[in-house]
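1. Okay, structure incoming, though there's no sequence with it:
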């Protein structure tokens, strides 16, 4: 999840209608993990694993994306789902640590299932899920059938989305990852895809964070914000021990750069600092323009989800009704301006 900048931000409550007519880039991987960790087998005798179809194939990711994506479309939002590409080698330590924690949880989950300790198994279920390449391909195939634009980033999804936003290709970036701001996204939206749902008994509301406001309110330049994030800790470096957001903010205001702070405080300079800075300040993106949205292929969607994965008529019908309400549904040989 990267660096937590919540203490520096002033979020503005927003509604989905505030983004009517706007193109919003969505960090697909974080969203996928929300779905597969929350839509799981529960109840007596359930092991807490992902929901599956009659063939034992995971479907939580498809259910989640179908529901949330069509809600966005119905609200007048033009989403662009951005998927992670190949991770930078500086992220490998973070990924290895995550895998180690998952492996430990899997061992405990296996023991709980063997002992028929369903309470423990369900608690551990969210820690053992994976969003596999096959699941990514299925998600993108479903989005294609919905006529919803989806792209693969060269590296980090939120990084590519942020650059696209800075260039004016999209109006905002929807992500829970505060690193989105370190990548230079002018507008970040948290909780956009979970707006109106409940979490721990509380209603979730979307929030807009404007990068220019954050910089102005904290007396920082963008370059200083990146240095602050690196000191606190990101996916590419664990940070400088003893420096959190509040201390880091005070130090960066006083000394200006990580180099000067390390000299003044006798701290070790982070290794490969210039590379880490470049990941945030000059994140790679594809040179190809973002495609236009298309029409939803009802027949294809039904074949994939109803015939292929046992989706109920109620679930598929709800999604199709949203697409129809937005003028984005194609049945049979019907065509529209979206097809040209």
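-> That came in fine, so what should we check first? Model, not experiment: these values are computed from the prediction.

2. all contacts plus neighbour counts: C-alpha atoms, from now on.
-> Noted.

3. Straight-line length of stretch 250-262, end to end?
-> Stretch 250-262 has an end-to-end distance of 14 Å (Cα to Cα, to the nearest Å).

4. residues in contact with it?
-> 219, 220, 224, 227, 228, 231, 267, 268, 269 (Cα atoms under 8 Å, 6 or more residues apart in numbering).

5. how about 10 Å then?
-> 218-221, 223-228, 230-231, 240, 243, 245, 248-249, 263-270, 273 (Cα atoms under 10 Å, 6 or more residues apart in numbering).

6. Below is an additional structure, to be compared with the one above:
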């Protein structure tokens, strides 16, 4: 789940939502109400936050920072001479997720009783570990790289607003690989070829070309060799293109094992008064809405807990002796019922006979 998506999506008249003191609240508004919507629909979310980014990602982060600085300049120009649409477009590009945003979201989740963990590095990689271990059903992210981390199921659009009317996409890795006719390593190579968080895409290589190159050459090593020796010079590799390092990060990411104590989590009852203090008194949310939402969350958590308790009691296969014992008891009950029925019929006949004689 992306705090960034909440910051750019939850807006009013092109501006992020603010408290009376001028603090941004879009991230809290988005996380609070969209988490509530998930819980209302029977989904029990676990949030995973990014840890420190891998060193290989520093180049990509630097480029993003530069793009945001450029967007800041363009946004200022648009305010002077541009249309409302241009102002909105460039303003979205200037949005940054800060450490404070992350800390406030974690505080909110704790008050809601919704569990979260902090990954060593990439959140998507940690989500994949938990999904493979069966501790969660799927990894939910807009980042398709999540599949490269070997997440068995990827859910997209899970936190989209209802206004967007985008159905949730459920993507199964095994079916994806089968459909492409690839193994996991080839799929990773395909994604790297198209560009990811760790390396730039190759100019003029789109999805169709990338798929064709991987199918023809099998590995990125052979694709690179083909490009470098191609007499037509149709494609040119970026100057710094550490594709092997990128592949290694997908195959062996820095993650915690699913049975690590830091990966233990549970859903708890919400702290209603704590939510009121944080969202209403500190951030200026509407008290009635917060209390109503918290009460609804409290009710849904109880229902979820009951469902989980019932889920623990699974049917255990019976032994042959137990089956014979149950059959014997069943047969005895049937025989006893037949005997009682005969006795009832006999009693009724005798009663009728006595009544006839008395007349």
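-> Cool, got the structure. A quick note: this is a predicted structure, and the numbers were derived from the prediction, not measured.

7. hmm, back to that, among the contacts of stretch 250-262 of structure 1, the buried ones, what's the PyMOL command?
-> In PyMOL syntax, the buried subset of the contacts of stretch 250-262 of structure 1 is picked out as below (16 or more other Cα atoms under 10 Å):
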select buried, resi 220+223+224+225+226+227+228+230+231+240+245+248+249+269+270
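
8. So which of the contacts of stretch 250-262 of structure 1 sit within helices?
-> In this view, the contacts of stretch 250-262 of structure 1 that belong to helices under DSSP state H are 218, 223-228, 230-231, 245, 248-249, 263-265, 273.

9. which one of those is nearest residue 182 of structure 1?
-> Taking Cα to Cα as the measure, residue 182 of structure 1 lies nearest residue 226 of those, at 5.4 Å.

10. which one's the longest helix in structure 1?
-> helix 92-114.

11. Could I get the buried residue list for that one?
-> Buried-residue list, helix 92-114 of structure 1, by 16+ other Cα under 10 Å: 94, 102, 105, 106, 108, 109, 112, 113.

12. Can you give the contact residues for whichever helix or strand comes after that helix?
-> Remark: after helix 92-114 of structure 1, the chain's next helix or strand is helix 118-128, criterion DSSP states H and E. Residues from elsewhere that reach helix 118-128 of structure 1 (Cα under 10 Å, 6+ apart): 33-34, 36-50, 98-99, 101-115.

13. Equivalent analysis for stretch 61-81 of structure 2, please.
-> With Cα under 10 Å, 6+ apart as the criterion, stretch 61-81 of structure 2 contacts 53, 58-60, 82, 84-96, 197-198.

14. next one: stretch 240-254 of structure 2
-> Residues contacting stretch 240-254 of structure 2 (Cα under 10 Å, 6+ apart): 54, 56-57, 119-122, 125-126, 145-150, 184-185, 188-189, 191-193, 195-202, 220-221, 224.

15. Give me the buried entries from those residues.
-> Judged by 16+ other Cα under 10 Å, buried ones among the contacts of stretch 240-254 of structure 2: 119-122, 125-126, 145-150, 184-185, 188-189, 191-193, 195-202, 220, 224.

16. For the aligned residue in structure 2 for residue 110 of structure 1, give its distance to residue 223 of structure 2.
-> By TM-score structural alignment, residue 110 of structure 1 lines up with residue 76 in structure 2. Noted for residue 76 of structure 2: a distance of 43 Å to residue 223 of structure 2, by Cα to Cα.

17. One more: residue 243 of structure 2?
-> 11 Å.

18. do residue 6 of structure 2 as well
-> Taking Cα to Cα, one finds residue 6 of structure 2 at 39 Å from residue 223 of structure 2.

19. In terms of packing, which of those two has more residues around it?
-> Set side by side, residue 6 of structure 2 and residue 223 show more neighbours around residue 6, with 23 against 19, by other Cα atoms under 10 Å.

20. And the host helix or strand of that one, what does it pack against?
-> Following DSSP H and E, one finds residue 6 of structure 2 within helix 3-9. Helix 3-9 of structure 2 is packed against strand 15-16, helix 26-40, helix 84-93, helix 99-112, with contacts defined by 3 or more Cα pairs under 10 Å, 6 or more residues apart in numbering; DSSP states H and E.

21. Find the residue closest to the residue mapped onto residue 130 of structure 2 from structure 1 in space, skipping its chain neighbours.
-> By TM-score structural alignment, residue 130 of structure 2 lines up with residue 164 in structure 1. Distances taken as Cα to Cα, 6 or more residues apart in numbering place residue 170 nearest to residue 164 of structure 1, at 6.1 Å, with adjacent residues excluded.

22. Which element, helix or strand, includes that neighbour?
-> Per DSSP H and E, there is no helix or strand for residue 170 of structure 1.

23. so it makes contact with residue 82?
-> No: taking Cα atoms under 10 Å as the definition, residue 170 of structure 1 is not a contact partner of residue 82, at 11.7 Å.

24. between these two, which one's more packed in?
-> residue 82 (24 against 21).

25. The more buried one and residue 241 of structure 1, how far apart?
-> From residue 82 of structure 1 to residue 241 of structure 1 the distance is 33 Å (Cα to Cα).
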